[in-house]
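> Provided below for reference: sequence and predicted model.
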Amino acid sequence: MPDYFHGYAVVGLVAVVGVLFVTVAFGANALLRPTVPTEEKLLTYECGVDPVGEGWAHTQVRYYVYAFLYVIFAVDSVFLFPWATVFAADGFGGTTLVEMFVFLGFLTVGLLYAWKKGVLTWT
């Protein structure tokens, strides 16, 4: 029975050490950092431009669509590299090839749908 709980004890110990490390780091940060809040330091700052007007601004939806398309193709590339290593292994060639074509087919259908809806036109 002691061997059974040994794995849980190691995981629990690592979790406790992790929580203590984060707590000590945040505590040291709070004690050692200089805190001199001024009006200028409390302003919202973005890209070196001082804020002017109200905080709400209209943004075109198409920028989000391009971001989503980027994420889709980034996920595709992350999936391609492990697939290429498994494809070379013995006995996995045909199965992994079919799986990759199914995966790329889903991505192609999504891209064609976005193209048909006119999402990819920059106007």
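Arrived safely. Note that the structure is predicted; figures quoted are calculated from it, not measured.
> C-alpha from now on. contacts and neighbour counts both.
Fine.
> Identify, by residue count, the longest helix of this protein.
Taking DSSP state H as the criterion, the chain has its longest helix at helix 2-32.
> list the buried ones in whichever helix or strand comes after that one?
Once the chain leaves helix 2-32, the next helix or strand it forms, by DSSP states H and E, is helix 61-87. The neighbour-count check on helix 61-87 (16 or more other CA atoms under 10 Å) flags 69, 83, 87 as buried.
> packing partners for helix 61-87?
Helix 61-87 is packed against helix 93-116, with contacts defined by 3 or more CA pairs under 8 Å, 6 or more residues apart in numbering; DSSP states H and E.
> The structure to be compared is supplied as follows:
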Amino acid sequence: MILMLNLSIIIIMLSNLIMLLSSLLSKKMIWDREKCSPFECGFDPMSSARIPFSLHFFLITMIFLIFDVEIALIFPIIKLFKTVNFIIWSKISFFFILMLLLGLYHEWNQNMLNWIN
């Protein structure tokens, strides 16, 4: 048991020593000028590589994705029309479409749908 413990300590120390030596002897610099500069087809960029991102465009994209997923959720409701009770189907469909319209009204009321402010 002590032999296994000693052997595992020697292996851990040896592996740490090898990792330390490899990091000290490597020629790679962390703050290399070429790695810190942006890459644009092998040439220096014409303008700043950090373009400001439009938050309004991001919000319009999120609204589109939400409504796209909701439309994908409407398709099974249409398919279930013949197999379920009509009253239950109409209540669920009405509630779902009401939630969609309330969300659309809220976004319209908050001026999220206006592209130019």
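Here it is on my side, so go on. All figures in this text were calculated on a predicted structure; none of them were measured in a lab.
> TM between them?
Superposed pair, TM-score by TM-score structural alignment, normalised by the length of the second structure: 0.56. Supporting alignment: 78 aligned residues with a CA RMSD of 2.4 Å.
> and the gap between the alignment partner in the first structure of His106 of the second structure and Thr23 of the first structure?
Here His106 of the second structure is matched to Tyr113 in the first structure, going by TM-score structural alignment. The spacing between Tyr113 of the first structure and Thr23 of the first structure, counted by CA to CA, to the nearest Å, is 49 Å.
> which residues sit in contact with the counterpart of Ile66 of the second structure in the first structure?
Matched across to the first structure, Ile66 of the second structure falls on Ile72, judged by TM-score structural alignment. Ile72 of the first structure makes contact with Leu107 under the criterion CA atoms under 8 Å, 6 or more residues apart in numbering.
> so how far is Glu39 of the first structure from Ile72 of the first structure?
42 Å.
> Repeat that for Val109 of the first structure.
52 Å.
> quick one, which of the two is more surrounded?
Set side by side, Val109 of the first structure and Glu39 show more neighbours around Val109, with 11 against 6, by other CA atoms under 10 Å.
> Residue in the second structure paired with Leu97 of the first structure?
Residue pairing (TM-score structural alignment): Leu97 of the first structure is matched to Ser90 of the second structure.
> ok, its match to Ile74 of the second structure distance?
Going from Ser90 of the second structure to Ile74 of the second structure by CA to CA gives 12 Å.
> cool, and Asn111 of the second structure?
As judged by CA to CA, Asn111 of the second structure and Ile74 of the second structure stand 26 Å apart.
> Kindly report the same for Phe58 of the second structure.
25 Å.
> Report the buried residues of stretch 23-33 of the first structure.
With the criterion 16+ other CA under 10 Å, stretch 23-33 of the first structure contains no buried residue.
> quick one: that stretch aligns where in the second structure?
Going by TM-score structural alignment, stretch 23-33 of the first structure lines up with nothing in the second structure.
> What is the burial count for the aligned partner of His58 of the first structure in the second structure?
In the second structure, His58 of the first structure lines up with Pro52, judged by TM-score structural alignment. Number of residues near Pro52 of the second structure (other CA under 10 Å) recorded here: 7.
> and if you look at Val84 of the second structure?
Other residues lying near Val84 of the second structure total 11 when counted by other CA under 10 Å.
> Please confirm that it is located within a strand.
No. Counting by DSSP: H, G, I helix; E, B strand; the rest coil, Val84 of the second structure is not part of a strand but coil.
> measure it to Ser15 of the second structure for me?
According to CA to CA, Val84 of the second structure stands 66 Å off from Ser15 of the second structure.
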